[in-house]
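J.: Following is a predicted model, sequence given first.
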Amino acid sequence: MTSPIFDLCDDYVTRSAALDPVGAAASGIDVEFAATSDYSPDGYAAQADLIRRTLGTLSTLEPEGEADVRAAAHLRERLEAELACHEIGEPLRAVQAPFGLLTDLRDGVDLLPHETEDDWRNVAARLAGMPEMLGSWRTSLEEGLSRGLAAARRQALELAVQAELFATGATHAGLIGSYGDGPARSALEKGAAAAYSAYAETARYLREEYAPRAAGTDAVGAERYAVNSRLNLGADIDLADAYEWGWAELARIEEELAAEAHRVRPGASVAEATAILDGTQFVEGLDAYRDWLQERHDQAIEQLHGTHFDIAEPLRRVDVTLSLGSTSGAAYYTSPSEDLSRPGRTWWPVGEGAGERFTVWNELTTVFHEGVPGHHLQLGQTRVAGESLSRFGRNSWVSGHGEGWALYAERLADELGWFTEPGTRLGMLGGSALRAARVVIDIGVHLDLPLPDGSKWTFDKACEVLRDRGRCEPHRVHAEVVRYFGWPGQAPSYKLGERAWLAAREEARQRLGADFDLRRWHTAALDLGPVGLASLADALRRVG
């Protein structure tokens, strides 16, 4: 399809990618290679200016059909949400761990093509450009401090630890080692040395220069939280109501957890059932772990295609990748490139000292979340949608929509009876408890809302709630809570998004009655592409 609105969407993606070619390429957007992106104040100002000009042009265009209506609404909602972040100075205090610019830059190296000699020279150039990119980012942070826009000291210190880890020499060693000997070897090694030096300098700056001037409190407050929540949800919601709902949802899940633990062993507590499963449901060795994950991804695709979903041929494979030495604490997904030459991948963190034994009873639910019918099916569908979606729609993201769908995918797998292996349903419920705990921790901390007993949130209290009530694995607790404190509004998007998806499906069931068809509803849902939660139900209603 072509129209002035679709053309504007295409133009925005092209111009935005030119301003941030590293981020665009890592997201799978087809963009001419450039070694670096500009993360200086001028770079961010150029992004904000592009948003304003695009919104101005959009206001003059009239939709020519339903596809245009959806494309215009989505472009407007996303750009207004992003512009609000620029206007309160968020890019000038973008210090967050474990996910943030540092990991984006690392991924911007790892996700580059590396098949031809030209590809490898691009990898070397990207590595060599790391000092420039991290230097431009530090300039923005200094500008932020001069304006009184400081990130939290905890985030600076945690990110310094991450930067030090990246500087050890192992971060890019595997990729470079896979090249072997060839004409680009010297450039790769020189580029890697420059990158490691830049990571080390970033760690020093964060610890010695930024942290002493950073904010002493972790909470971002009501204004910043509302802006960030809108960015993540695509909706303005009653946050106090969501906080109370989160506590109620957590209590509901805990009742189910207790019943499921009894099925593992009559009379067992959740902790006792977990210990039993940890000692019996595991695989040994990295190869066995990867194979187990790949087999479960493949099985999900085989079971779903032609039954509850129609899965396009290019999406009938998800590549499993183990992320060695990762500090992320959680699996994640990267979508196929626009031309589908780069496959969809799930990344599974294997931290330092992880050992050779990997428990798997609690991983199946994450397979469904990150793979199929979760992120891979949803994001992959935007890649094969062709001209029915605008280019912006094919390359944008709303966390509440996307993460909400992924939790819906876990719930759907439970409804279909897929958690039959020992302990796997307990693992699913544990994951759901984790996401409910995220709602109360994130909103409670940043808005300074009291816990049910009247006490105040602290970092230690957040860790305690996540560990004891969210059932988070002990080795993940610290990284998870650091993430919530530094990425306001993102953590609740999972559960609040799931709530929106389930409500939209129930509305369709009630409205259509006997004519409701789950496979058809799934097709319509995926064909929409990303939308904000505020318009999800209405958008689904218009397409059936």
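T.: Received it, and whenever you're ready, just let me know what you need.

J.: going forward, measure contacts between C-alpha atoms and count neighbours the same way
T.: OK.

J.: Does residue 463 touch residue 475 like I think?
T.: No - counting by Cα atoms under 8 Å, residue 463 sits too far from residue 475 to count as a contact (11.1 Å).

J.: Show me which residues of the helix or strand where residue 247 lies are buried.
T.: Taking DSSP states H and E as the criterion, residue 247 maps to helix 239-264. Applying a neighbour-count criterion of 16 or more other Cα atoms under 10 Å, one finds 239, 242-243, 245-247, 249-251, 253-254, 257-261, 264 buried in helix 239-264.

J.: Look up how far residue 145 lies from residue 205.
T.: 13 Å (Cα to Cα, to the nearest Å).

J.: what about these two, which has more around it?
T.: For residue 205 versus residue 145, the count of surrounding residues by other Cα atoms under 10 Å is larger for residue 145: 18 against 15.

J.: Please compare the first structure with the one that follows:
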Amino acid sequence: MKTRLAVALLLALSAPALVHAAPPVATAAPASVANESAADAAFRAIYEKEWAWRQAGGGEASEDGDAPESAARMPDVGPAAQQARLAVWDGVLKQLDGVDAKALSAVNQVNLAIYRDQVFNLAEEVRLRSYEMPFNSDSSFWSNLSFMARREMKTAQDHRNYIARLNDVPRYFSQQTDNMRAGLARGFSVPRAVLDGREVAISNVADLTDPTQSPLYAPFKKLPSSIPAAEQAQLQAQAREAIAGKVIPAFQQLRSFFLQEYVPKARTTLAAEAMPDGKAFYRQQIHEYTTLDLSPDEIHAIGLAEVARIQSEMNAIIKQVGFKGSFGEFLTFLRTDPQFYAKTPDELLHRAAWISKRVDGVIGRYMTLPRARFTIVPVPPDIAPFWTAGRGGMGTYWLNTYNLPARPLYNLPALTLHESDPGHALQGALAAEQGELPEFRRNSYISAYGEGWGLYCEKLGVEMGIYETPYEDFGRLTYEMWRAARLVIDTGVHSKGWSRDQALAYLRDHTALSEHEVSTEVDRYISWPGQALSYKLGEIAIVRLRAQAEKELGDQFDIKAFHDAVLQQGSVPLPVLEKQIQAFIVERRKG
């Protein structure tokens, strides 16, 4: 979920005065600023002003914890605030249209391409009123509160600000409910077909009788020793009061709305294109998540071709292990044989840690390493039933230990490579360390680039020697098939009239994913149009660019240099990555 911003700062950005707010990571201006041209200076003034405003957030927190500990309110997500944001971003786009790109330095021509697309997507999200559907079967504003509780708080004031945010939850939930009600009224909602059981995460909080059992109370179970004991007791009492008196009742009201109003009135169609302005909405989702302007038909065809290619590689492994049955029978064998499943959550976590340490032993040969490290933790139990198998980012690899018979060990190497190092954890940490890049490149995430890199890392694991058995290599292929099938399913559901059963059958018949994962993943694609397209299209681009670099550079090709060229970009649209790697090839040719 994206950080939500205050109306006051939105209006302030429209005024001549710059909002003075420190970005989340302090950075010195590049040395080249002193000698920059007038065009470069004008462009920098635009993006620095908007970025500082975007990060400041008006003293409010984001629902996923991106705001600083000083935030004392939850975000303003009401329609007036949303339209104020749109006015700001439209104003920025107009200013950018006045920038003479040819007068910019080569570096800023790249920055302009990245920044303009970033602001364009933010504006389109509001313009299409996406905020009226603030959840999907995978992620939600109510579940994301638990991540806010997991941020480090060092001082008593940090904890007081957090308590203030808890006390603001009723107002925040009320705005979200009003937005959802407006979406229902115009037929813009999560499909009814994927809503069964989604109230569980709400009930986990709504049914609490002891506020200390809430995940939101976790920061108060062990307060910093620097806070005096009397003040600790006071903070704990205030937290209990906020959770019991504000948070739990807000969740109870949300559950009533969800079950009594939202579910009964949710649309019975599946396709994004079936909603109001649905074709425009789906095309924008495609653009935002892939950074490409491909049609649904073009993406569907790419998916079918990739499925056919990967199927032949899977068949070769089945032959290698000497299995005599059909492809479907082999999948049943993988899904049911106890040898492929952990018996305890700790066993799954320990195996993931062992894979990560084996990666550590060889990864330095393939890319420059960041200073930051990551940890491995289980997915919180309140969201685990509907979450994906794992998720990673700078600092944390979340591994889902819920329903162990749905978490095959043969998939774990691919999952770990994707979510930790050299995937998301490494990519995010390296991006943050690129001090010469503007903040909007170091501290943002573009799905096609990030997920494309993660999927590429799964394939890179073959060269790194991470897959120890044919079954683990089949797990890698089933993950690649999973991403290829997404291209077919997402476009099938949202543009070609596919049913949920048709999508379930397609994923079930082509991958070794468990039945639990098949259903949760299909529901994710149905309720989150376009996001699933980013992985395979991004990976295809990186694989193609590497093949070109190997061919054109021959003996001059260096795998570590290539990976560094990809990773030092921050997070960029695929067309920008294409141009940057083409420039890398030219430079390497010069020796």
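T.: Sure thing, it's come through. Everything numeric here is computed off the predicted structure, so don't read it as measured data.

J.: And the strands in the stretch 351-500 of structure 1?
T.: 357-359 (DSSP state E, counting those that start in this stretch).

J.: just the helices in it please.
T.: Ranges of helices within the stretch 351-500 of structure 1 are 364-370, 375-383, 391-394, 399-415, 424-447, 459-468, 474-486, 493-512, based on DSSP state H, counting those that start in this stretch.

J.: returning to what we had before: and the next element down the chain from the helix holding residue 247 of structure 1?
T.: For helix 239-264 of structure 1, the following helix or strand on the C-terminal side (DSSP H and E) is helix 270-280.

J.: Show me what that next one is packed up against.
T.: In this structure, helix 270-280 of structure 1 makes packing contacts with helix 239-264, judged by 3 or more Cα pairs under 8 Å, 6 or more residues apart in numbering; DSSP states H and E.

J.: The helix it packs on: average distance to aligned residues in structure 2?
T.: For helix 239-264 of structure 1, the mean distance from the matching residues in structure 2 following superposition reads 2.1 Å, by mean Cα distance after the TM-score superposition for structure 1.

J.: re earlier: so for residue 463 and residue 475 of structure 1, which residue has more residues nearby?
T.: Between residue 463 of structure 1 and residue 475, counted using other Cα under 10 Å, residue 463 has the larger neighbour count: 22 against 11.

J.: Show me what the more buried one aligns to in structure 2.
T.: Alignment note: residue 463 of structure 1 maps to residue 504 in structure 2; criterion TM-score structural alignment.

J.: show me the contacts for that match.
T.: Going by Cα atoms under 8 Å, 6 or more residues apart in numbering, residue 504 of structure 2 touches 518, 519, 522.

J.: Next, residue 376 of structure 2: secondary structure please.
T.: When the structure is reduced to helix, strand and coil (DSSP: H, G, I helix; E, B strand; the rest coil), residue 376 of structure 2 reads as strand.

J.: Quick check: closest non-adjacent residue to it.
T.: Spatially, and ignoring its direct neighbours in sequence, residue 376 of structure 2 is nearest to residue 397 (4.8 Å; Cα to Cα, 6 or more residues apart in numbering).

J.: For the helices of the stretch 351-500 of structure 1, give me CSV that also has distance to residue 199 of structure 1.
T.: What follows is those, written out as CSV (distance: least, Cα to Cα, whole Å):
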stretch, distance to residue 199 of structure 1
helix 364-370, 29
helix 375-383, 31
helix 391-394, 32
helix 399-415, 29
helix 424-447, 29
helix 459-468, 27
helix 474-486, 20
helix 493-512, 31
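
J.: Is it correct that residue 127 of structure 2 is in contact with residue 86?
T.: Yes - Residue 127 of structure 2 sits in contact with residue 86 when judged by Cα under 8 Å, with a separation of 7.0 Å.

J.: and these two? which has more neighbours close in?
T.: In this view residue 127 of structure 2 and residue 86 are compared by other Cα under 10 Å, and residue 86 has more residues nearby, 21 against 17.

J.: how about the more buried one, what does it touch?
T.: Applying Cα under 8 Å, 6+ apart, one finds that residue 86 of structure 2 lies in contact with 123, 126, 127.

J.: Just give me which of the residues you listed are shared by structure 1.
T.: Contacts conserved in structure 1 for those, using both residues aligned by TM-score structural alignment, their matches' Cα atoms under 8 Å: 123, 126.

J.: Nearest to residue 379 of structure 2 among the contacts of residue 86 of structure 2?
T.: Nearest to residue 379 of structure 2 among the contacts of residue 86 of structure 2 is residue 126, at 30.3 Å by Cα to Cα.

J.: Just give me the match in structure 1 for that closest one.
T.: Alignment note (TM-score structural alignment): residue 126 of structure 2 maps to residue 86 of structure 1.

J.: check which helix or strand covers the nearest residue to that match once chain neighbours are set aside.
T.: Taking Cα to Cα, 6+ apart, and ignoring the residues beside it in sequence, residue 86 of structure 1 has residue 48 as its nearest neighbour in space, at 6.5 Å. For residue 48 of structure 1, the host element (DSSP H and E) is helix 41-58.

J.: which residues touch residue 232 of structure 2?
T.: So, once contact is read as Cα under 8 Å, 6+ apart, residue 232 of structure 2 ends up touching residue 223.
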